[in-house]
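Enquirer: Sequence first, predicted model second:
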Amino acid sequence: MKFDITDVIEKYDGVHIGVLTALGINNKTSVDGLKKLQEDAIQGAERQIGDQPPTKHPHISSWREMYRSFGTKPGDYRPSAEALIRRAIKTGELPTINAAVDIYNLVSVKHIIPMGGFDTDHVQGPIKLRLSEGDEVFTPLGASKQEETYPGEAVYADDSRILTRRWNYRDCDETKITGDTVNLVMFIDASPEISPKKIHGALDDLRLLLKLYCDGSYSTGIASKDNPVIEL
């Protein structure tokens, strides 16, 4: 299976996408030990943001501009990291879903970078980050009503469906990571303002925590203008 960003890189040539592939994980494990790390991540995000609105943080503001560039109003549809951080700061906690998802949410908040992932046993063909032609059917996570994409919208997609709308706003239901997931891929969406060093740090955190809590074997890489296609 391949991951290909050739289509979007023509318009967004400064984008880097961190990629982590996991095989043979146990995603039914307890993540009680993450509690302290989650608290630390939330407090760290609060310190980085300070007294200013979250939208002023350079990682978040850059993603809001990215959303505007493909016709999405970030006030109506917030980039995933912004939405997650706002919720975490307001409630003082992160949602509990399953080990792998809880881990990437923690790392997303810690580094203030949008992240997402798919169960690769339910993915058909290569995964592409591309611009939608419009009117492509999408079933949001946890929803029964279908939506349609609009032309020029940045999406993750495989050969049969849209996996994520608005770059990282909402994943589809069919390829969600569950407790039964054994093989997965995770993506770290870095706008041009986010340094490769930051991506490597986030990848290292993901791999370390996933190995600790879920076992399995891992590989990582970064897709970019110079390396737009990665073997998963």
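Expert: Looks like it came in fine.
Enquirer: Only C-alpha atoms from now on, for both contacts and neighbour counts.
Expert: Noted.
Enquirer: Identify the single longest helix in this structure, thanks.
Expert: helix 196-214 (DSSP state H).
Enquirer: Tell me who's in contact with the residue nearest to the spatial centre of the chain.
Expert: With distances taken as CA atoms, centre = their mean, Met115 lies nearest the centre of the chain, 2.0 Å away. Contacts of Met115 were listed using CA atoms under 8 Å, 6 or more residues apart in numbering, and they are 80-81, 104-105, 108, 168, 186-189.
Enquirer: what about the residue located most distally from the centre of the chain, which SS state?
Expert: Using CA atoms, centre = their mean, the residue of the chain lying farthest from its centre is Asp51. It sits 26.0 Å away. The local conformation at Asp51, judged by DSSP: H, G, I helix; E, B strand; the rest coil, is coil.
Enquirer: before we move on, the earlier item: would you mark the buried spots in the longest helix of the chain?
Expert: Buried residues in helix 196-214, counted by 16 or more other CA atoms under 10 Å: 196, 199-200, 202-203, 205-207, 209-211, 213-214.
Enquirer: so the next helix or strand after that helix versus helix 196-214, what angle?
Expert: Sequence-wise, the next helix or strand downstream of helix 196-214 (DSSP states H and E) is strand 217-223. If you take axes from the mean of the first three to the mean of the last three CA atoms, to 10 degrees, strand 217-223 sits at 160 degrees to helix 196-214.
Enquirer: ok, second structure coming up, stack it against the first:
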Amino acid sequence: MPSLSIDPRFKELGFAVHVGALDYDVSVRPAPPALTHSIEDGAEMRLQELLGEAAASDPVIANVRAAFKACGKDPSRYRPSSEALTRRVIAGKPLYQVNNVVDSGNLVSLMTGIPIGIYDTAKIDGDMQLTIGVKGDSYNGIGRGSINLEGLPVLKDDKGPFGTPFSDSARTAVTEDTTNIVIVLFGLNIDIAHVEAAAEIGDTLITRFCAPDQEAG
């Protein structure tokens, strides 16, 4: 797995940064029924937790929004991915079904409020750094076209930016040809214990539903 460093500039912004990074060998395929049911159950649990309140009322999501603002991005225009997922559930819409790997990551993000990025390790060039996007930084986001990354927390490798807790790039996206992934938990302004708990959920889901020796179904 590529190593991950954190830009010292975050220390000046007044919030803690606890980033988790996990790597796995995987077999990418459609989500099995058990994962789909887990997502449905997770969505129902989230609705019960929020009791009709807005997604941004969740303390974890609120803290990530505050981190976005401190970095220089309006969190109401560039919502954390975990907030976007939660808003879909509140609106009565199902989560996007992509594949077993991406769907597992979305479930972790929905359940915990922590933005999750999953990247094809083979498409990462060199090591990773979590930094803050500067003027001119952009990439082709998955299903979003060009994204202005200035003021967003952003992951960069030797080729440039490839991931954010807002929306990830097409360059390092997980596809059916992916065999190894790195999962990044963007613990921005979030207690380390909550990040560790999210990592445990992610480990359980990836191991159960995405391991190369698992049968589809």
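Expert: Perfect, I can see it now. Since we're looking at a predicted model, the values are computed, not measured.
Enquirer: Need the TM-score between these chains.
Expert: Overlay of the two chains. TM-score (TM-score structural alignment, normalised by the length of structure 2): 0.88; 211 aligned residues with a CA RMSD of 2.0 Å.
Enquirer: ok, back up a step: for the buried residues of helix 196-214 of structure 1, which one is nearest His59 of structure 1?
Expert: Taking CA to CA as the measure, His59 of structure 1 lies nearest Ile199 of these, at 12.1 Å.
Enquirer: how about the strands in structure 1?
Expert: 2-4, 16-23, 115-119, 127-131, 137-138, 147-148, 154-157, 162-165, 170-171, 184-190, 217-223, 229-231 (DSSP state E).
Enquirer: And the first one, what's buried?
Expert: Okay, so that is strand 2-4 of structure 1. Using 16+ other CA under 10 Å as the test for burial, strand 2-4 of structure 1 gives 3-4.
Enquirer: average gap between that strand and structure 2?
Expert: When structure 2 is superposed, strand 2-4 of structure 1 averages 0.8 Å from its matched positions, counting by mean CA distance after the TM-score superposition for structure 1.
Enquirer: so how far is that strand off the chain centroid?
Expert: Centroid displacement of strand 2-4 of structure 1 relative to its chain, using CA atoms, centre = their mean, to the nearest Å, is 15 Å.
Enquirer: okay, and that strand goes to which residues in structure 2?
Expert: Taken onto structure 2 by TM-score structural alignment, strand 2-4 of structure 1 occupies residues 3-5 there.
Enquirer: what's in contact with the matching stretch?
Expert: Counting by CA under 8 Å, 6+ apart, 21, 127-130 sit against stretch 3-5 of structure 2.
Enquirer: can you check stretch 67-82 of structure 2 too?
Expert: Here stretch 67-82 of structure 2 makes contact (CA under 8 Å, 6+ apart) with 13, 15, 61, 64-66, 106, 109-110, 113-116, 132, 150-153, 165-167, 188-189.
Enquirer: and that stretch, which residues are buried?
Expert: 67-73, 75, 78-82.
Enquirer: Just give me the closest of those residues to Gly42 of structure 2.
Expert: Set against Gly42 of structure 2, the nearest of the buried residues of stretch 67-82 of structure 2 by CA to CA is Ser82 (13.2 Å).
Enquirer: residues contacting Ser109 of structure 2?
Expert: Contacts of Ser109 of structure 2 (CA under 8 Å, 6+ apart): 81-82, 85, 115-116.
Enquirer: Tell me which of those persist in structure 1.
Expert: Retained contacts for those in structure 1, judged by both residues aligned by TM-score structural alignment, their matches' CA atoms under 8 Å, are 82, 115-116.
Enquirer: could I get the residues you listed as JSON lines with distance to Glu176 of structure 2?
Expert: Listed next are the kept ones among the contacts of Ser109 of structure 2 as JSON lines, based on distance: CA to CA, whole Å:
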{"residue": "Ser82", "distance to Glu176 of structure 2": "24"}
{"residue": "Pro115", "distance to Glu176 of structure 2": "23"}
{"residue": "Ile116", "distance to Glu176 of structure 2": "19"}
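Enquirer: of those, closest to Val28 of structure 2?
Expert: Closest approach between those and Val28 of structure 2, by CA to CA: Ile116, at 17.5 Å.
Enquirer: how much space between that closest one and Ala34 of structure 2?
Expert: 21 Å (CA to CA, to the nearest Å).
Enquirer: Then Asp137 of structure 2?
Expert: 39 Å.
Enquirer: Those two: which is more packed in?
Expert: Taking other CA atoms under 10 Å, Asp137 of structure 2 and Ala34 do not tie; Asp137 has more neighbours (16 against 12).
Enquirer: What residues does the residue mapped onto Ala22 of structure 1 from structure 2 make contact with?
Expert: Aligning on TM-score structural alignment places Ala22 of structure 1 opposite Tyr24 in structure 2. Tyr24 of structure 2 sits next to 180-182, 206, 211 when contact means CA under 8 Å, 6+ apart.
Enquirer: Which of those sits closest to Tyr96 of structure 2?
Expert: Ile206 (17.5 Å).
Enquirer: Counterpart of that closest one over in structure 1?
Expert: Per TM-score structural alignment, Ile206 of structure 2 is aligned with Leu210.
Enquirer: Could you check how many residues crowd around the closest residue to that match other than its chain neighbours?
Expert: Counting by CA to CA, 6 or more residues apart in numbering, Ala100 is the residue found nearest to Leu210 of structure 1 once chain neighbours are left out, at 6.6 Å. Ala100 of structure 1: 27 surrounding residues under other CA under 10 Å.
Enquirer: likewise Gly142 of structure 1?
Expert: Neighbours of Gly142 of structure 1 under the rule other CA under 10 Å: 11.
Enquirer: Ala88 of structure 1 touches Ile42, doesn't it?
Expert: Yes. With contact defined as CA atoms under 8 Å, Ala88 of structure 1 counts as touching Ile42 (6.5 Å).
Enquirer: Tell me which residues touch Ala45 of structure 1, please.
Expert: Taking CA under 8 Å, 6+ apart, one finds 85, 109-112 in contact with Ala45 of structure 1.
Enquirer: so which of the strands of structure 1 gets nearest Glu46 of structure 1?
Expert: Checking the strands of structure 1 against Glu46 of structure 1 by CA to CA gives strand 115-119 as the closest, at 18.6 Å.
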